[in-house]
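Colleague: no sequence on this one, just coordinates:
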């Protein structure tokens, strides 16, 4: 029996796949747990339409990420923090603080999880922070850490 999976099913397939399973497995396991629907002409057509709309949505998100990357690329954020002897700062500058400063100074709303900071910044000076906005879009933000 041909079915369209509504969820990922181990050893069967991923969500949205058209797979061939035994009649008993489909009727006794997949259908009662709402993991799949029978593959009729209308359900196959619905699946195609959903995939097309999802692809369009992904393309729009990609374009938005590219535009944001262009805006971020040349910008710089300044963070002022207390420092001691030799340029060592008290504490550290984390992605949370960088996100807050970017929103206040530049107006960019960047998710802190997208910043790929290996470890918090612990020294004064200019640091370049890589940002992964999308699977295909990466950019960099300059962060200038200054003494208060």
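Modeller: That came in fine, so what should we check first? Here the structure is a predicted model, which means the values were calculated and not measured. Numbers count the residues shown, from 1 in each chain.
Colleague: When you work out contacts or count neighbours from here on, use the C-alpha atoms and nothing else.
Modeller: Noted.
Colleague: If you count neighbours, what's buried in the lengthiest helix in the chain?
Modeller: Longest helix in the chain, counting residues (DSSP state H): helix 41-73. Judged by neighbour count using 16 or more other C-alpha atoms under 10 Å, the buried positions of helix 41-73 are 44, 47, 62, 65-66, 68-69, 72.
Colleague: ok, now stretch 99-109?
Modeller: Neighbour counts over stretch 99-109 (16+ other C-alpha under 10 Å) mark 99-102 as buried.
Colleague: can you pull out the strands in the chain?
Modeller: 2-5, 18-20, 36-38, 76-81, 88-93, 121-123, 125-132, 138-147 (DSSP state E).
Colleague: Next, find the distance separating the spatially most central residue of the chain from residue 66.
Modeller: Nearest to the mean C-alpha position of the chain, by C-alpha atoms, centre = their mean, lies residue 134 at 5.7 Å. Using C-alpha to C-alpha, to the nearest Å, residue 134 is found at 9 Å from residue 66.
Colleague: Put this next to the previous one:
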């Protein structure tokens, strides 16, 4: 009898001897802070409520959102304050294109393009095959990962001797200056 009473005290039993469990009251939505703009959900830095599965299976793995904790809220608040203080806004598409074009031009103007061609005879300056515009564009694409259209090259004629050449580009830099591409034509090893 004593064992039976101890067993009853250890379990919270209902009227039919069944164990009573608490009512599940888990929230149906989970607050998250978006780290990027997500279509049909919100802008970066905003707090939204989503289903647990959507957050766990989509937003967190793709790093579109972080849990809405006090630390994350403070971090995003500080970042938004810094952006507002700096007066920074997202650049327009035209400004982005201008920045990309400027980066490409810097790369083209600073780095020489090296082309190796066979010479006719040892000690000779003449090349077996002249260097043409398409060859220069291919070398720029391979060495600098920049697609340079042949129409931008102001090449008076094919290059027939090895050496260093400054080739004008049909791009105006300002104040009438034109961009130049440095091409080194070196003899190839036999």
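Modeller: Thanks, I have it. Please read these numbers as outputs of a predicted model, since none were measured by experiment.
Colleague: one step back: do you know which of the strands of the first structure lies nearest residue 106 of the first structure?
Modeller: Minimum separation from residue 106 of the first structure across those (C-alpha to C-alpha) falls at strand 76-81, 7.6 Å.
Colleague: In the second structure, what stretch matches the closest one?
Modeller: Under TM-score structural alignment, the match for strand 76-81 of the first structure in the second structure covers residues 112-117.
Colleague: gap between that stretch and the chain center?
Modeller: The chain centroid and the centroid of stretch 112-117 of the second structure are separated by 30 Å under C-alpha atoms, centre = their mean, to the nearest Å.
Colleague: what sits up against that stretch?
Modeller: For stretch 112-117 of the second structure, the surrounding residues in contact (C-alpha atoms under 8 Å, 6 or more residues apart in numbering) are 127-129, 136, 139-140, 143, 162, 181-188.
Colleague: Now that stretch: buried residues?
Modeller: Those would be 112-115, 117, for stretch 112-117 of the second structure by 16+ other C-alpha under 10 Å.
Colleague: possible to save those residues as JSON lines with distance to residue 84 of the second structure?
Modeller: As requested, these are exported to JSON lines (distance: C-alpha to C-alpha, whole Å):
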{"residue": "112", "distance to residue 84 of the second structure": "41"}
{"residue": "113", "distance to residue 84 of the second structure": "43"}
{"residue": "114", "distance to residue 84 of the second structure": "46"}
{"residue": "115", "distance to residue 84 of the second structure": "49"}
{"residue": "117", "distance to residue 84 of the second structure": "55"}
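Colleague: Out of those, which two are the most distant from each other?
Modeller: Maximum distance among these (C-alpha to C-alpha): 15.8 Å, for 112 and 117.
Colleague: so what's the closest residue to residue 173 of the second structure other than its chain neighbours up against?
Modeller: Of all residues not flanking residue 173 of the second structure in the chain, residue 179 sits nearest, at 6.3 Å (C-alpha to C-alpha, 6 or more residues apart in numbering). Taking C-alpha under 8 Å, 6+ apart, we find residue 179 of the second structure in contact with 109, 168-173.
Colleague: In ChimeraX, how would I select just the buried ones from these?
Modeller: Only the buried entries of the contacts of residue 179 of the second structure go into this ChimeraX selection, using 16+ other C-alpha under 10 Å:
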select :168,169
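Colleague: can you name the residues of the first structure that stretch 153-168 of the second structure overlays?
Modeller: Mapping stretch 153-168 of the second structure onto the first structure (TM-score structural alignment) gives residues 115-130.
Colleague: Please read the previous query as pertaining to stretch 31-41 of the second structure.
Modeller: Taking TM-score structural alignment, stretch 31-41 of the second structure hits no residues over in the first structure.
Colleague: can you check stretch 3-16 of the second structure too?
Modeller: So stretch 3-16 of the second structure sits over no part of the first structure, by TM-score structural alignment.
Colleague: so of the buried residues of stretch 99-109 of the first structure, which ones are in helices?
Modeller: Counting by DSSP H, the buried residues of stretch 99-109 of the first structure contribute 99-102 to helices.
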